[in-house]
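K.L.:
The sequence and its predicted three-dimensional model are supplied below.
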Amino acid sequence: MAESVRIDVPLEVVDGWPPVAVETLDSWREEGDTAVVESIPVFALDLSRGDTALTSPGPDGILRFEGRTRRGGHATFRFITLEGDEPVRPVVERLRQLGADVVPTSFPALWALDVPPEAHVETVHAALAEAAARGVLEFEDPRTYPDSASAH
C-alpha cells in the first residue's frame, strides 16, 4: 500500500505573489525518493495532479520537491472570480460535468481545477474562455507555461 506523504514545493515570490513561499501538496510515495502528486496545485506552476516528483527529506518530516520526473497527463487551470462566488456557480457545475475537479482555495476568489486525462482539456478551456468573455472570471492557461506539456 502506498504511503501518504506531503511535499513542500518552494515558490518564487515576485512583488508579493504568490502570497506564500512554499506550497505543501498531498502525495503518495512511490519507490525511492519519488512521490505522485495527489492534490491540485494552487501556486506551483507547471505541476499537476498525477505528476511524479523527485523529493529529498526535509528536516520536519515533509519531503522537499526537487523536480518533476514524469507527467501524469493532467492539466491544472486556476481562475479568479470577478463578481463573487454566486455568478461562477453555474460555470463550476459545467466544468464538473466536463470531468474537471474544481475546488475553491483558502484564498478569496481563487479556484483551482484539475482536468484528468480522460476529460477534454479543449472543452474545459472553451468553457473557461466563455465565462471570461462574460466577465465572470479570469483564468490561467497551463498551455502558456514554458514546458507546455502540462496540458494534455
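P.N.:
Received the coordinates, thanks.

K.L.:
only C-alpha atoms for contact and neighbour calcs from this point on.
P.N.:
Fine.

K.L.:
Tell me where this structure has helices.
P.N.:
89-97, 121-133 (DSSP state H).

K.L.:
Which residue, other than its chain neighbours, is closest to the residue at minimal distance from the centre of the chain?
P.N.:
Centroid check for the chain by C-alpha atoms, centre = their mean gives Pro41 as the closest residue, at 3.2 Å. Nearest-residue entry for Pro41: Ser48, 6.2 Å, with adjacent residues in sequence omitted and distances by C-alpha to C-alpha, 6 or more residues apart in numbering.

K.L.:
this is the other structure I want to compare:
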Amino acid sequence: MEKVLFALEVEDGWPPVGVEGVWCEKVGENFQLKNVPFFIANIAAEDIFHAIPDPVNDHVFEFEIVKESGHSVIWLMNNIDLDITEFVDIVKALGCSYEEFSQYSLAAIDAPPEVDVDQLNEVIDKFEEKGINFAFPVWRLD
C-alpha cells in the first residue's frame, strides 16, 4: 500500500488542510482507495480510480473513477461536543467503519453496500436531531 496525496481546494479556511493523504493499492495503472477520506469528495473506499500525481509535488489534482465500489461516505461534524459513543457503536455494528479526526471534531464513515440503509438512516436522523451535522459526499445506498 502507498499513500496518495490529494490536493484540496481551501475556501474560506475550509477544509482546514490543503492536502489529504489516503491509503491506496496499485491496480494496474490505477489505484484502489483503501480508507475513507475526510475531505475528498466523489470517491469512496474500495473505488478504483485513475490519477496522475503532479510531477512537481506528487499531489493528485484530478482523478477519474474507473470502477465504483458501491460504498458510501458520510462525514460527521460534532461541533457541540456531544458524546457520540452510541452512534459509533451502532454504525460499527451495522458494518460501517468509522475514522475520527478529533482535532477538528470530524469523523468519516464508510458505509459498505450491504449495510441496512433504513437502520443507518434512523441513527443518522436521531443524532442529527441532537445537533450533529452530517454530509454525504458519496451516497450509493438505495
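P.N.:
Perfect, I can see it now. Fair warning: this is a prediction, and the values are worked out from it, not measured in the lab.

K.L.:
Can you give the structural similarity as a TM-score?
P.N.:
Once superposed, chain against chain, the TM-score is 0.86 (TM-score structural alignment, normalised by the length of structure 2); 140 aligned residues with a C-alpha RMSD of 2.1 Å.

K.L.:
For Pro113 of structure 2, see how far away whichever residue in structure 2 pairs up with Glu12 of structure 1 is.
P.N.:
Per TM-score structural alignment, the equivalent position to Glu12 of structure 1 in structure 2 is Glu9. Going from Glu9 of structure 2 to Pro113 of structure 2 by C-alpha to C-alpha, to the nearest Å gives 29 Å.

K.L.:
ok, whichever residue in structure 1 pairs up with Ile65 of structure 2 - contacts?
P.N.:
Structural alignment (TM-score structural alignment) places Ile65 of structure 2 against Arg68 in structure 1. Contact partners of Arg68 of structure 1, counting by C-alpha atoms under 8 Å, 6 or more residues apart in numbering, are 47, 51-54.

K.L.:
With Leu82 of structure 2 instead?
P.N.:
Ile132.

K.L.:
With Leu25 of structure 1 instead?
P.N.:
Contacts of Leu25 of structure 1 (C-alpha under 8 Å, 6+ apart): 6-9, 37-41.

K.L.:
Could you give me the PyMOL selection string for whichever of these are buried?
P.N.:
To isolate the buried ones among those in PyMOL, judged by 16 or more other C-alpha atoms under 10 Å, type:
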select buried, resi 6+7+8+9+37+38+40+41
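
K.L.:
Format the contacts of Leu25 of structure 1 as CSV; extra columns: distance to Arg143 of structure 1.
P.N.:
Converted to CSV, these look like this (distance: C-alpha to C-alpha, whole Å):
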residue, distance to Arg143 of structure 1
Arg6, 26
Ile7, 24
Asp8, 24
Val9, 21
Val37, 19
Glu38, 21
Ser39, 20
Ile40, 16
Pro41, 15
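
K.L.:
Alright, that wraps it up for me.
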